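Trainee: Return a 3D structure for these sequence lines:
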Amino acid sequence: MSKAMRILHAPTNIAGIAGLAAKAQRRLGYDSTSVEYISRQFNFGTDLSLHLERERGPMKVAKAMRFATAAIRKYDVFHLYFGNTLLPYPYPDLPLLRALGKKLVFHFCGCEVRRRDINLDEYDLSGCHECTSLVCLSKHHPPFNRADKLLVATPDLLEFVPGAELMPGPVDLSEWQPEPFRDKQPGEPIKILHAPTDRGIKGSNYIIAAVERLKQRYNVELLLLENVPHAEVKAFGNQADIVVDQIMIGAYGTVAIEQMAKGKSVICYIRPDLRPYYPASLPLVSATPATIYEEIERLVLDADLRRQLGAQGIEYVHEVHDVDKVAARMIEIYKET
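Mentor: Next up is the predicted model:
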């Protein structure tokens, strides 16, 4: 395939991946578009939203059908996210896409493919242990063998998607630039940022409890952000000294990537069996519900360690998560399949 190929990222913009990838692929000279069917409060940004959240019943289906019909005519590569295709289960568009020789990439990002039973049986900690939303119980995904390529966003998903490639989460480094190290002024609290999309999955209650305990001994403040637009997370991140991503899932996500890019010291649980997927010098602090108090305390007391982790995190994200590198690898995949 040449640069003449037309690429569609749809129908979900989980963690902003679709929007970032399409924009970067256009910079590389490709005709690439991101479309989300439903706009969410996080507002990561796509080229087009169908705003199906505003529609009901037959009108909702008809709008999706109109878009799918036009997209099948226009695009050559369909990069599809979160276990969705252009049309809802049972995915009536897939046979047509295959028959027309379209390239299909399924990109899995989390709960749409995690097996709750396996996580509960095999791991002491997981996003499933205290999850209350139970998205996985009602979520379908298309058969893996319908795709030309399978991708996963984090290494914990590899066991649930046989044959998948791990695709690092992208970050736009022009938007997430390093901040000068925050030298705390006398009397000013150490600020700890936590921005969960789901408290149970991220272990938020343990994080909140740990900060409350720390307040009894140290001048600390929790910046807890929930259901806020993506731009607000960036703004509050400027104020943070320490960022806690999650302490249950076992792999870091978008918050960790973006805040490392800004030079923040990050705490996030890395499951021991997933360590080989990361460099030995991974510049973040791993913590569990049992150790989160001690690990936050260590960073509160050690400004030099915060500074060191921040500097190393910037280098790591530039090497692994730069959206231009991620988008270029996606282009290679489209050409290889």
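Trainee: When you work out contacts or count neighbours from here on, use the C-alpha atoms and nothing else.
Mentor: OK.
Trainee: ok, residue 93 - contacts?
Mentor: Applying Cα atoms under 8 Å, 6 or more residues apart in numbering, we find residue 93 in contact with 68, 85-87.
Trainee: Residue 156 now?
Mentor: Taking Cα under 8 Å, 6+ apart as the test, what residue 156 contacts is 249-251, 274.
Trainee: Redo these as TSV? Include distance to residue 3 and secondary structure.
Mentor: Output for these, formatted as TSV (distance: Cα to Cα, whole Å; DSSP: H, G, I helix; E, B strand; the rest coil):
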residue	distance to residue 3	secondary structure
249	38	coil
250	38	coil
251	34	coil
274	36	helix
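Trainee: could I get those residues as TSV with neighbour count and distance to residue 79?
Mentor: TSV is the format used below for the contacts of residue 156 (neighbours: other Cα atoms under 10 Å; distance: Cα to Cα, whole Å):
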residue	neighbour count	distance to residue 79
249	24	25
250	26	26
251	25	23
274	13	26
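Trainee: Put together a markdown table for the residues you listed, with distance to residue 10 on each row.
Mentor: Formatted as a markdown table, the contacts of residue 156 follow (distance: Cα to Cα, whole Å):
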| residue | distance to residue 10 |
| --- | --- |
| 249 | 25 |
| 250 | 27 |
| 251 | 24 |
| 274 | 29 |
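Trainee: And these, which is closest to residue 314?
Mentor: Taking Cα to Cα as the measure, residue 314 lies nearest residue 251 of the contacts of residue 156, at 18.2 Å.
Trainee: want to put them side by side, so please do this one too:
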Amino acid sequence: MAIAKGKKIVFLTNSELSADSPADLSLTNLARLAKLSGNHPVILGVAKGAAPKSYEIDGIKILCIANPSSGLDRGEKSTEKINNIAYDAKRVDIHIDYAARAAKLAEIMLEIEPEIIHSYDYGGLELASRAIEDLRVANCCPAWLHSAPKFIAALAAGEDNFARNYVKKEEVLLRQVDAIIVDNAIKAQVYEERYFLPETPSVIADLPSAVSCKKVSKIKIKKALKLKDENALAVYIGDVKRIGAIDSVLKMLADNPQMICAIITGERGHFIENIKDTAREEGVLRRLRIVHPPKSEEIISFISDADFVFAPTMGGKISEYEIPQEIYYAIHANLPIIAAQTESVEALLKEHKFGEIFKQGIYYLLREKIEAVLANSAKYKKNISAALKAQYSPEVQAVSLAEIYANTLLKKTKQGKLAVLHGLTGASGLPWAISRAQRKLGIESDTICMDGNKFNYRADKIIPDTVHSIHGMLNDAVNKYDVFQFIFRPAFWQVTTNDFPTGFDLLNLRAANKHVVMYFMGSEARYHSMYSELCEFDYTKEGPGNVAKFPEEAQRRMMKYMRGVASKIAVCDAEMQTYIPDARIIERAIDLENYKYIGAGSTGFEPLVLHAPSRRIVKGTDYVEKAVEELREEGLKFRFQMIEGMTHEKAIEAYKESDILVDQLRIGWYGFLSVEAMAMGKAVICYLRDDLLHHFGEDGPPLAVADPNTFKDTLRNLILDKQARRELGMKARAFCEKMHDSRVVARKFMELYEDCEKDANPVDVAAVTEFMQYQRERYRNVITENNHRFMKFSTKSNNLKAKLAKEKLQNA
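Mentor: As a prediction, this is how the structure comes out:
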């Protein structure tokens, strides 16, 4: 396995840093791991004061920019406006002027020229997102990794809108990074599922430093506290500002009068005094010790004669998947652990059996856990094997981190074989299915999506639809990919007016000797005038809003240009080929491994009919609902469910329970809903144009064909005839295996790429020139219109000023 060495790595945090507290300990230890593996880390953060500062710890530079929020009173509400927004001062350190901070940090990074940016925690994530946009303008495109120490998605369950927005923002940003790191395997699985990530995040444990694991203290804690060996001593090494954890320490002492607990901390001042005051009120101050260790790197050796490490969490759902760092201190100090129960801690202790867990907040059971640990200390210590210490040693973790860096850098460079990038929309999951099938066929194939998608279709990376982000994406991608397969749109696209720089990414890619494949699937290429002539059940005439998104004049102009610059053009079905006759048909695709055959014979007495419209008027939903109502009035027994507003994964689960799926009744061909349903062996009803039926050959279509006039009868027949549903479902599955299996379709696309190499369409200079002339005229007209508006406004303004001056003179 390759490892990264000698790389410049910037660790980015929004935390306030100072000489007394140079950086978050976990972040500092990550930087130490990077240095341990032979790389060159620098930590960038924000100073606690108004002036920039720089420090160094263990040979790692820590650079702090001036803090724009310095001096604000965080104890009261602030009325000061930042970027025209009034903020609660208690939260101002999270939200204040990210753009200004990011811009300054980007300036520093341009001087450093890092190969890798490693952001930390949510604040670092947002700063990195903004700073990277600035870097891309300067053609600096480092790899971006992010460490997520807290599972903040848990905050979404609360009633705080601020917290929910915080979580949504994190979800968007996490899908922009090149790699994600969390501190344990269970959290990695949770992140993958919760955020629909393209791959499971990597794991780097939140360890103490290498020096701490080896440094020997001259004095041990019991001796320092003048305790006897038989005195039962617990140690707490966590943050004293974690109120929930400190509360657990005091409750533990209150319920276990034989225990003494030492809080190991470098903190002094009012936090410590508050803890002592609370301990005094609880009646446990005499058995509580506040201990300042001789040196922070000697803590592990210093505590090694205690009886166990006590590791409560900060409490709440945010701690649900945490493994407190104290657990790793216990391993290297060869001490048993008593830790608050989280799913991750429970799994670790179940495997290695060197401690006990307790449910935080339920303290009466804690006494039994303490008694078990004190009585069986030797057994627990024996389970802390050399192999366990090695697994969680900084040296091993440093190598793992270097491998993650190397793999991330590798993903950003071409590896000598054909490389394809699919984008820039979710497109019903097609890009993901094709790219995964192509990977199995031995080519590099990735997906990218702009601004995500409402159904949570997966992508390798999601970027904002901004000029800076697109510019950076293209700068990165042009060095890696041979083929750019765009589904229905270019990266730069103003759909209604085609204003500059619409489409210029396609021309630039061809100029860079890359192949551009355009793939069309729907309304973007369906000319409304042609559709009205070809389709008896035209929806476009029922309201101008139905065609406003794709005005035909702009459609035809854009299509002529894209055909003029694309290496090859393909469409998803015969209906789309109507509008682009010279395009090759390459069918929609799904991964059949994810769509097992189920069949259309209901296990209940009443068959279930589903309809899942993405656009009601286009799908003919009014006709569906009307027919359902009339069939129920006839006394026909069946269930009906409308699927709307669901994520794709939830919708698929609903499809599995159905017998009959209704796709669309107005377009003239079947879509992804039909493909997914047919793959599961469901009976599908869909409208197919008569002039296109010959494409199915002698066997005919694998679904029930119906239009708004015949739909009710077709639905009635399928509801009543269970055997017909089953036979139609089996035919549909066989058809999908032949035509829509992602492996089959991936090969068809690869044949298209081969044709690009042999006989790519040349750039149509006339079409490009015509498009550029249009954009130039459009720009001149917009400037002229704006000038006229300005002059008109200036005239009105001057007239008003003159009128007011005249009135003032008259009143004088």
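Trainee: Between all of the contacts of residue 93 of structure 1, which two are at the greatest distance?
Mentor: 68 and 85 (9.4 Å).
Trainee: More neighbours: which of these two?
Mentor: Counted by other Cα atoms under 10 Å, residue 68 of structure 1 and residue 85 do not tie: residue 85 has more neighbours, with 24 against 17.
Trainee: Using the three-state scheme, assign the counterpart of the more buried one in structure 2.
Mentor: Here residue 85 of structure 1 is matched to residue 490 in structure 2, going by TM-score structural alignment. The assignment at residue 490 of structure 2 comes out as coil when based on DSSP: H, G, I helix; E, B strand; the rest coil.
Trainee: list the contacts for residue 490 of structure 2?
Mentor: Taking Cα under 8 Å, 6+ apart as the definition, contacts of residue 490 of structure 2 comprise 424, 502-503, 505-506.
Trainee: Of those, which are reproduced in structure 1?
Mentor: Retained in structure 1 by both residues aligned by TM-score structural alignment, their matches' Cα atoms under 8 Å are the following of these: 424, 503, 505-506.
Trainee: Tell me which entries of the residues you listed lie within helices.
Mentor: When DSSP state H is applied, these are split such that 505-506 fall in helices.
Trainee: how about residue 598 of structure 2, what's its match in structure 1?
Mentor: Using TM-score structural alignment, residue 598 of structure 2 lines up with residue 179 in structure 1.
Trainee: With adjacent residues omitted, what lies nearest to that match?
Mentor: residue 262 (5.5 Å; Cα to Cα, 6 or more residues apart in numbering).
Trainee: That neighbour maps to what in structure 2?
Mentor: Residue 262 of structure 1 maps onto residue 680 in structure 2, by TM-score structural alignment.
Trainee: Look at its match and say how many residues are nearby.
Mentor: Residues near residue 680 of structure 2, counting by other Cα under 10 Å: 26.
Trainee: Equivalent analysis for residue 17 of structure 1, please.
Mentor: Residues near residue 17 of structure 1, counting by other Cα under 10 Å, number 27.
Trainee: about what we covered before: need the kept ones among the contacts of residue 490 of structure 2 in JSON lines (columns: distance to residue 405 of structure 2).
Mentor: JSON lines is the format used below for these (distance: Cα to Cα, whole Å):
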{"residue": "424", "distance to residue 405 of structure 2": "26"}
{"residue": "503", "distance to residue 405 of structure 2": "34"}
{"residue": "505", "distance to residue 405 of structure 2": "30"}
{"residue": "506", "distance to residue 405 of structure 2": "31"}
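Trainee: Give the ChimeraX command for selecting the buried subset of the kept ones among the contacts of residue 490 of structure 2.
Mentor: To isolate the buried members of those in ChimeraX, using 16 or more other Cα atoms under 10 Å:
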select :424,503,505,506
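Trainee: In the stretch 101-250 of structure 1, mark out all the strands, start to finish.
Mentor: 103-108, 149-152, 165-166, 190-194, 220-224, 242-244 (DSSP state E, counting those that start in this stretch).
Trainee: ok so, going back, shared with structure 2, which of the contacts of residue 156 of structure 1?
Mentor: Shared with structure 2, among the contacts of residue 156 of structure 1: 250-251, 274 (both residues aligned by TM-score structural alignment, their matches' Cα under 8 Å).
Trainee: From the residues you listed, pick the one nearest residue 152 of structure 1.
Mentor: residue 251 (12.1 Å).
Trainee: if we can go back for a sec, packed most tightly, which of the strands of the stretch 101-250 of structure 1 would that be?
Mentor: Among the strands of the stretch 101-250 of structure 1, strand 242-244 has the highest mean neighbour count (mean count of other Cα atoms under 10 Å), at a mean of 25.
Trainee: In terms of secondary structure, what does the following helix or strand past it contact?
Mentor: Once strand 242-244 of structure 1 ends, the next helix or strand along the chain (criterion: DSSP states H and E) is helix 254-261. Here helix 254-261 of structure 1 touches strand 242-244, strand 265-267, helix 303-320, going by 3 or more Cα pairs under 8 Å, 6 or more residues apart in numbering; DSSP states H and E.
Trainee: before we move on, back to that, between the kept ones among the contacts of residue 156 of structure 1, which sits nearest residue 307 of structure 1?
Mentor: For these, the nearest to residue 307 of structure 1 is residue 251 (22.5 Å; Cα to Cα).
Trainee: Report the contact partners of that closest one.
Mentor: Here residue 251 of structure 1 is in contact with 154-156, 268-271, 274 (Cα under 8 Å, 6+ apart).
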